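Trainee: Just to be clear, the model below is a prediction. Sequence and coordinates:
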Amino acid sequence: MAAATARPMELCFASRAATPTPAGMAPARPKKRRAGTVRCAATAPAPMGEKTEYRDGPLERAFMGLFARKMEKYATGGGKRKQQPAEKEKEKAVWEWDYENFVDVSRRVMVGRTRAQQQEAVREVLLSMLPPGAPEQFRKLFPPTRWACEFNAALTVPFFHWLVGPSEVIEVEVNGVKQKSGVLIKKCRYLENSGCVGMCVNMCKIPTQDFFTNEFGLPLTMNPNFEDMSCEMIYGQVPPPLEEDPASKQPCYPNLCSMSTPSAPVCPKLQ
C-alpha cells in the first residue's frame, strides 16, 4: 500500500520570506541565513521494520547531552565510573551528542547490573536532573487530581518529543472516569533505536512509572505495545506490580537487539 511506503512526514519551521522591495528602491542584498534557522522534526513514525528519520536541532541535542552525561557516570558495570583528567579534556559539549550516543550510554548502564540496579541508576539520574526539593514542590503543585493528570499529559507531548518521538493526548478511563490524561506514543524512539525489550522496561517504563508514582506522588502507568513499538501513558492510574505486568513476560526482539537471546521465552534482562 502507498501509505506503508511513504516517508515519514516532517514539520519544518523556516525563516520568514523576504519583504517586498518598494518601487524605485534597489533591492537589499540578501542576508546569509545562519545555520539553525530551519528546524525539522519527524511528526509521523516510519512503519514497523523501518527506522524513523529525525532531524534534531541544538535544543534536542542539548537534552540528549544532559541526560547522557548524567548516565555516563553509571555506564560501566558495578558502580560509578571515576572520570580521568584526560577524559575531561575530550568531553563533548552537550549539543554535540546525538541520539545514538544517548542509547549507547543507556546500553552500557545495563552492563553488569541486575534489573533492580538498572532501575535504581535511572532513578538517581532523574533525581540529579532536578533542583533540591523539586519532588516535594511537585507534590504541592500537582496533587493527584484530574486537572494535574491532564496537565502533565499535555506537557508530555512537546517536552518529551526528543526522547520518545511523536505522541498525542488521548482520552482514557481512570477509576471509571473518562479524562484526557493519556498520551499515545506512536512509535517509541527509544525502543526503536535500541531494539531492546530489557532497555524499554528496565531503563524507561519501570523507572518512569516509579518516579512519578512514588517521588512525585502522581500515579503513572506505561503500557508498551511490542507489536508496533507504540506506548500508552496513563496519568492517574496506579501501575500494577511487575510480576503482573504483561511487559515482564515479553521475549526479545531476535532480529533487532544485539544482546538478544532468541531461544529464551522471556527477555533475560527482565528476570
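Mentor: Received the coordinates, thanks.
Trainee: alpha carbons only for contacts and neighbour counts from here, please
Mentor: OK.
Trainee: Residue 71 falls within a helix, correct?
Mentor: Yes. Residue 71 sits within a helix when classified using DSSP: H, G, I helix; E, B strand; the rest coil.
Trainee: residue boundaries of the helices in this structure?
Mentor: Under the criterion DSSP state H, the chain carries helices at the ranges 2-5, 58-72, 85-89, 99-110, 115-128, 134-141, 146-159, 161-164, 189-194, 197-200, 206-210.
Trainee: put this beside the first:
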Amino acid sequence: MKALGITVGGLPNLYSTGIRNRRLSVSFASTSPSGPKTVGVTAPKIEYKPGVLDNLFLNLFRNKLVQEVGWDSKKPGYDGLIEVANRLMMKGTTNSHTIEATVRILRSLFPPFLLELYKLLIAPLGGGKVAAVMVARVTALTCQWLMGPCKVNSVDLPDGTSCNSGVYVERCKYLEESKCVGICINTCKFPTQTFFKDHMGVPLLMEPNFADYSCQFRFGVLPPLPEDDAVVKEPCLEACPIASQRRMAAKNIGAIACPKT
C-alpha cells in the first residue's frame, strides 16, 4: 500500500472497468481449477528492525486508516494495522470503493498542495525520469516499516532505456502478514498505482509475486488495464484466513464473502 504516501500510481480508467461493479458475493467455488495457491511460506522471514521514524510513520498511517474505517483494533503495532486493513477490505461494498478509500488515506498523508506542486513542477522533468527516480528512492527509504527490506534497482522503461526507478521488495511484510491476495491488490497495488499516477504524475506498475511474497515497483511504467492485469486472476493463498473460513463454511448458506471477488 502500499505505502506511506510514497507508494501509489496510475491505473488508467480504473473505475470504468469491471472492477468497479464487482461486488462482494457469496462464492464457494475455488478461484482456480487447482484451488488456493500454496506459497513459499516455509522460507525464513526477513526481519526489519524499525527505528523511531518508522514507528511514527506506522502510527500516522494507522491513524489515517482508522479514521477512514471508523474502527480500531485492540492489538498494538503492526498486528493491529493489519486488522484495520482487513476491516477496510470487508467494509467496501465493491473493490472500487476500497481502492478509492485507500487513495483518500494516501492523499491525507501529505500537506495541502504538495502533491499538486510535485505533479506540476517535478513530474515533467527529464521526460518523467527525474520524478520516477526521486519517488523510488524515497519509497525505499521511508516504507520499509510497511513492506520490509527493499532496495532501489534498475528497470526497463517503455522508451527502451533503463533507469534506477525501481524498488525491489525482498519479501513484502504487508502481504505476508495479511495472507490475502484481495487485501494486497485492493488496498495496496491498485490504489498505490492510482495515487502516484493521478496525484503525483508518476506512472507505476507494481508486480507482486505471490509465490515468494516479493514485489517489484516500476516507477515510470504504466500498468495494464485491470482486466488485462494477470494479478486479478491469482487464486487465493492457501494461508488466507478468509479463504480458509470459506472452505470450512462451504456447506453453509452464511459463508463469509471473499474480499478478492
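Mentor: Structure's in. What do you need? Keep in mind the model is a prediction, meaning the values are calculated, not measured.
Trainee: just to revisit the earlier point, and residue 240 of structure 1, which of the helices of structure 1 is closest to it?
Mentor: Counting by C-alpha to C-alpha, residue 240 of structure 1 lies closest to helix 206-210 out of the helices of structure 1; the figure is 10.0 Å.
Trainee: which residue is nearest the centroid of structure 2?
Mentor: The centre of structure 2 sits closest to residue 188, judged by C-alpha atoms, centre = their mean, with a distance of 1.3 Å.
Trainee: That one maps to what in structure 1?
Mentor: Taking TM-score structural alignment for the superposition, residue 188 of structure 2 sits opposite residue 204 in structure 1.
Trainee: still on that earlier bit, closest to residue 257 of structure 1 out of the helices of structure 1?
Mentor: Short answer: helix 189-194, nearest of the helices of structure 1 by C-alpha to C-alpha, at 6.9 Å.
Trainee: any idea how far the residue nearest to the centre of structure 2 lies from residue 182 of structure 2?
Mentor: Relative to residue 182 of structure 2, residue 188 of structure 2 is positioned 9 Å away (criterion: C-alpha to C-alpha, to the nearest Å).
Trainee: And for residue 172 of structure 2?
Mentor: Using C-alpha to C-alpha, we find residue 172 of structure 2 at a distance of 15 Å from residue 182 of structure 2.
Trainee: and the corresponding residue of structure 2 for residue 238 of structure 1, how many neighbours?
Mentor: By TM-score structural alignment, residue 238 of structure 1 lines up with residue 222 in structure 2. Residues contacting residue 222 of structure 2 under the criterion other C-alpha atoms under 10 Å number 20.
Trainee: Residue 222 of structure 2 contacts residue 205, doesn't it?
Mentor: Yes. Residue 222 of structure 2 is within contact range of residue 205, at 5.8 Å (criterion: C-alpha atoms under 8 Å).
Trainee: before we move on, the earlier item: quick one, which of the helices of structure 1 is packed in tightest?
Mentor: Mean neighbour count (mean count of other C-alpha atoms under 10 Å) peaks for helix 197-200 among these, with a mean of 24.
Trainee: Does anything pack onto it? Which helices or strands?
Mentor: In terms of contacts (3 or more C-alpha pairs under 8 Å, 6 or more residues apart in numbering; DSSP states H and E), helix 197-200 of structure 1 is packed against helix 99-110, helix 189-194.
Trainee: In which helix or strand does residue 245 of structure 2 reside?
Mentor: Here residue 245 of structure 2 sits within helix 241-248, counting by DSSP states H and E.
Trainee: tell me the angle that helix makes with helix 77-91.
Mentor: Between helix 241-248 of structure 2 and helix 77-91, the angle formed by their directions is 60 degrees, by axes from the mean of the first three to the mean of the last three C-alpha atoms, to 10 degrees.
Trainee: returning to what we had before: tell me how far the match of residue 238 of structure 1 lies from residue 92 of structure 2.
Mentor: Here the criterion is C-alpha to C-alpha. By it, residue 222 of structure 2 lies 26 Å from residue 92 of structure 2.
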